[in-house]
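>>> okay, sequence plus prediction incoming.
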Amino acid sequence: MGIDFDDALERVGGLGYIQRLHMLLLFALGIFQGPFIMTLVFVGKEPNYRCQGHAHEVNACDLEPPCQNFVYGTEFTSIVSEWDLVCEKKRDVGYAQSLVMLGFLAGVVVLGRTADKCGRLKTYAWSMFCVVVAQALSAFTQNLYQYSATRFVLGFFCGGGGLAGHVWMLEALLPKMRALIGAIFHCSFAFGIAIYALMAYFIRDWRHLTIVTCIPMVILVLVPLVVPESALWLASKGQSDKAEDILYKMGRTNGLKVTRSMLSLNSRINETKVKASHGTLDLFRTPIMRMRMMILMITWFTCCLTYYGLTFGASGLGGNMYINLALSGLVEVPASLLSVCSLNRLGRRPTMAGSLFIASVSCLGVVAFPKSPDGAMSSAQTCLALIGKMGISVSFNTLYLFSSELLPTVLRNTGMGVCSMSARVGGIIAPMLPPFGDRVAYLTFGIVALLSSILDLSLPESLNKPLPETVADVEIPTHWASSDKEEKLLSES
């Protein structure tokens, strides 16, 4: 008959020595991946400038005829100062960042399906290699078009590869460990933001800064040497022998006396996979799956829009831009770690809805408070913006875990890819909002976060529930804890 996958993980040590080593390597890569996504915070930063031959007090953008030669401050260089992306070209920097998110969107669609077909590990390792190459090439570009092309490629592989890595991590964990490890992994990106702020403080040339961000990623070569393929994915593809071999090696490395007979897996997933091929349409074919996917897609859109909107806006808050960005990243660390208690005690659904509500109230509060006399953000607004960042960070952290636990194994990477695709639409829009003013941006963040908070209350709780393996596991309430609304939908179908 065999045993369930979670029972097999328990027998090989749960989160033993070798599993911790795997997680540590992926955590380190997550840290150094952060600067790649956030590059334009400083590389696309606008320095002080004036029109050559005119005083600083004269607005260079209002001159007739238009200014032909700009003089920039020497505190740092950026693509703005090198390619004159000021005045009517100011929005081009935001478009370049939007291309990163457009690449994310394309990547999660294409590579999300690839990871379900070819494996989590191969997709992750090759994608991260391509990300490093794209980042390095961007340092040698000679115009905005070339630079934007490298940003799109980076987003493509970063989106699809990062998603495959997250799903691999989740599938290697016991249910009781998912919240803690998921929060720790979320902190890796937060640390990456703070480290990038430190790098930018000491390296003021944008090309040199871009190259330096690539150097730590040399540890990527260790991934195929140290990290095995997802055993759960292998089992779902009918390769139970390979999955059991991986589990056996884990157990022996952890110093446990296990035998292969002790790790014989239940063949139910294999039989389901042999009988049916699952595609993206299966995410919307049945009523409960359809309802879950629609709510999750809206929530992913909201989290990405608000998270990146607040993060990219951090350098524009009052005070030192390097400190502001570092704080914007570091506030995620206590928020993520404290969320573990909420996730394990209150559950996934209350944490998700509650953190979105906090983010909503904070963003709306920024709109309600007046600015300082000099036009910069007041101290109260800055504090509210950071609280909003903490709230949306908890939401994003919870969302990765919550979504993964609500989707079946046979469609998990595909489903996460579709959710991430909707998120990237939010990421595309986020850099376009600042030119309309802070009030419009923060009002948008507050309204969409409030809407998602309400919608998430209709999702079922997944705390300490087994991961659904097939679509039938989601649709049948006896296997999966369903809300009253879901049971009604199921009976009507």
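Received, thanks.
>>> make it CA atoms for all contacts and neighbour counts henceforth
Noted.
>>> next, the buried residues of stretch 206-221.
The neighbour-count check on stretch 206-221 (16 or more other C-alpha atoms under 10 Å) flags 206-207, 209-214, 217, 220 as buried.
>>> put this next to the previous one:
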Amino acid sequence: MLKYGTDKIGQTDSNRFSFSVKKPPKRDEKDVTAKIIGDFGKWQFKISILMAVLKFPIAWYQLNIIFMAPPQDFWCQKPAVFKKYTEREWRKICCPRVEEHPCLIFDPDLLILDPNMDKTLIPLVPCPKFIYDTSVFKRTITSDWNLVCTKHWLTHVCQGVMMWGIVLGGIIFGVWADKYGRQFPLMMGIIIQAVASFIASVIPWYWLFLCNWFILALASGGIGIISFVISMEVVSGKWRTIIPVIYQLPFGLGNAVMASLAYWFRDWRKLEFALASLSSIYIIYWLWVPESPRWLLATGQTEKASEILKEIARQNGRDLTLREIRQLIREHEVQREPDPGFMAFLRSKNMRVKTLLLSMNWFCTGLAFYAFAQYLGSIGGNIFMAVALTGVISTLGGFTCIFVITRYGRKTTVGLYQLVTSICFVLILMIPRSKYSNDWPRLLFAGIGFAGMAGTIPALYLFSGELFPTLGRNVGVSGVTTFARVASMVAPAIVTLDSFLTDLPLIILTFISFAQMLMLLPLPETKGSPLPDTLEQAEQF
């Protein structure tokens, strides 16, 4: 599992430890890279922005199923013998009244004898060919591959494949990045993502499209994990609290950009080509993003690390020679203790409870986020406005998280944003559809609900990290956040429940959102508390 070359998340005060267990040997709290290049400077600002901007394509490919397979009206094609009837008249006489989108029609051979005859006497037969409403979307994967009726589940398979690929991509690229560095795997992910997106825009067969979509998902998952790790490795001190929040902000804006492009093109293939074109721009990162100096130091490549650190120090206005840098590196060489592993947390009584509660909370968070994102098309009449508005408002939610989390603490912040999301879900259920122009109240609360989730995710990341000990923090956080990815695979199944009851998916998400707040209650607040270094200390925290 990918680890970044530091063990702390947030700030600690080592003098405030009051654990009775034996403490590890005291180390210099300021790591060597921070002493050389500083906690935050021009170079860290540049890299942090570059990594955050990678959230744009991550958002596009995780959620563009919204515009690839949106809600779309369809009906059975009119046979030539019924040419004297208008489309409206044909749909009225051929379809059973109990179905909005009938997959079966009255037998045309019998219906033509007397269209007004008792329909109970006419058997139902499968529709041979469907016609799709192109008033909003000219082309979707639904219309291209007839993913309706018995094939409707294949639209959700598409999203499931994407989420499986992201999970596996995070693991595969994580191992790759641990072994061969951050820069090369990141660039390979960017190239694969762009090429696979270009291929997806022209591929004519559904099952081959799924294979290509899975490869794209692998790359997207790899980019996500590596970019996050790099954004954490380049900063130190208080910036390790702020940067993870800032890193998440472009995700919502990415949704707004995608909605604008979808509104312009109204064709999923043209949209995919446009996203591929934008994604290919990131290849220029090869010139801007060097290898991580922390990874180089961790793997013993001190000479390369020294040269990169010297250039970074120069950009940050810190005048250090190569000789001085090498001397600092030698002085700060420490023997790392092995991480305990994720299973060690499940064997410890107190940490087992924390780990299970965090895992369930991440599962609920992931399920609410991905299911609600796919459900957006049913919130209001204008799907483009719904996605764009929620994207912009969710970004504001991420901004507010920076201020709330530093003032009120981690646990309180997570609970507060989860409460906001839950209340918004309830209000959406209470407001009737189509009562207001463009369903603007429903869209507004959908946006605020997304803002709540946008504030929950970075706060929950930080809260999770501070509950795990320094030795094992990375593997602990990686382990519990994996459950959010698992939930993303379940999300399409939740969305399909709207075929039984229109708002059933949202009702389920409302209960889940309230339930996850209860899972926070047994967990301790970490704000202002020293972070545990060892598993023994974490057990008593």
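Everything's here; your move. Just so it is clear, the model here is predicted, and its values are computed rather than measured.
>>> nearest to Tyr307 of the first structure among the buried residues of stretch 206-221 of the first structure?
Distance to Tyr307 of the first structure, by C-alpha to C-alpha, is smallest for Thr213 among those, at 21.9 Å.
>>> which residue in the second structure lines up with the closest one?
Matched by TM-score structural alignment, Thr213 of the first structure corresponds to Leu275 in the second structure.
>>> for the alignment partner in the first structure of Ile230 of the second structure, which three-state class applies?
In the first structure, Ile230 of the second structure lines up with Trp168, judged by TM-score structural alignment. Trp168 of the first structure falls in the helix class when you classify it by DSSP: H, G, I helix; E, B strand; the rest coil.
>>> ok, Trp168 of the first structure to Cys304 of the first structure distance?
Using C-alpha to C-alpha, to the nearest Å, one gets 21 Å for the distance from Trp168 of the first structure to Cys304 of the first structure.
>>> between these two, who's got more neighbours?
Neighbours around Trp168 of the first structure and Cys304, counted as other C-alpha atoms under 10 Å, are more numerous at Cys304. The numbers are 26 against 23.
>>> and the residue mapped onto the more buried one from the second structure, what is it in contact with?
Applying TM-score structural alignment, one finds that Cys304 of the first structure aligns to Gly366 in the second structure. Gly366 of the second structure makes contact with 483-488, according to C-alpha atoms under 8 Å, 6 or more residues apart in numbering.
>>> and if you look at Ile454 of the first structure?
Contacts for Ile454 of the first structure were tallied using C-alpha under 8 Å, 6+ apart; they are Ala353.
>>> what's it aligned with over in the second structure?
Match for Ile454 of the first structure (TM-score structural alignment): Leu518.
>>> please apply the same query to Met177 of the first structure.
Using TM-score structural alignment, the equivalent of Met177 of the first structure in the second structure is Trp239.
>>> that match and Asp39 touch, don't they?
Yes - assessed by C-alpha atoms under 8 Å, Trp239 of the second structure is found in contact with Asp39 at 7.3 Å.
>>> looks to me like Arg50 of the first structure is in a helix.
No - counting by three-state DSSP, Arg50 of the first structure falls outside a helix, being strand.
>>> verify the stated contact: it with Val71.
Yes - the pair Arg50 of the first structure / Val71 is scored as a contact, 5.4 Å apart, by C-alpha under 8 Å.
>>> between those two, which one's more packed in?
Taking neighbours as other C-alpha under 10 Å, Arg50 of the first structure and Val71 compare with Arg50 leading, 20 against 17.
>>> list the contacts for that one?
Listed by C-alpha under 8 Å, 6+ apart, the contact partners of Arg50 of the first structure are 56, 58-60, 70-72.
>>> returning to that earlier point: contacting residues around the match of Thr213 of the first structure?
57, 60, 197.
>>> distance check, the second one against Ile494 of the second structure.
Applying C-alpha to C-alpha, the value for Trp60 of the second structure to Ile494 of the second structure is 21 Å.
>>> now the first one
Relative to Ile494 of the second structure, Pro57 of the second structure is positioned 25 Å away (C-alpha to C-alpha).
>>> those two: who's more crowded?
It is Pro57, of Pro57 of the second structure and Ile494, that has more neighbours when counted by other C-alpha under 10 Å, with 27 against 21.
>>> verify the stated contact: the more buried one with Gly254.
Yes - if you go by C-alpha under 8 Å, Pro57 of the second structure and Gly254 touch, sitting 7.1 Å apart.
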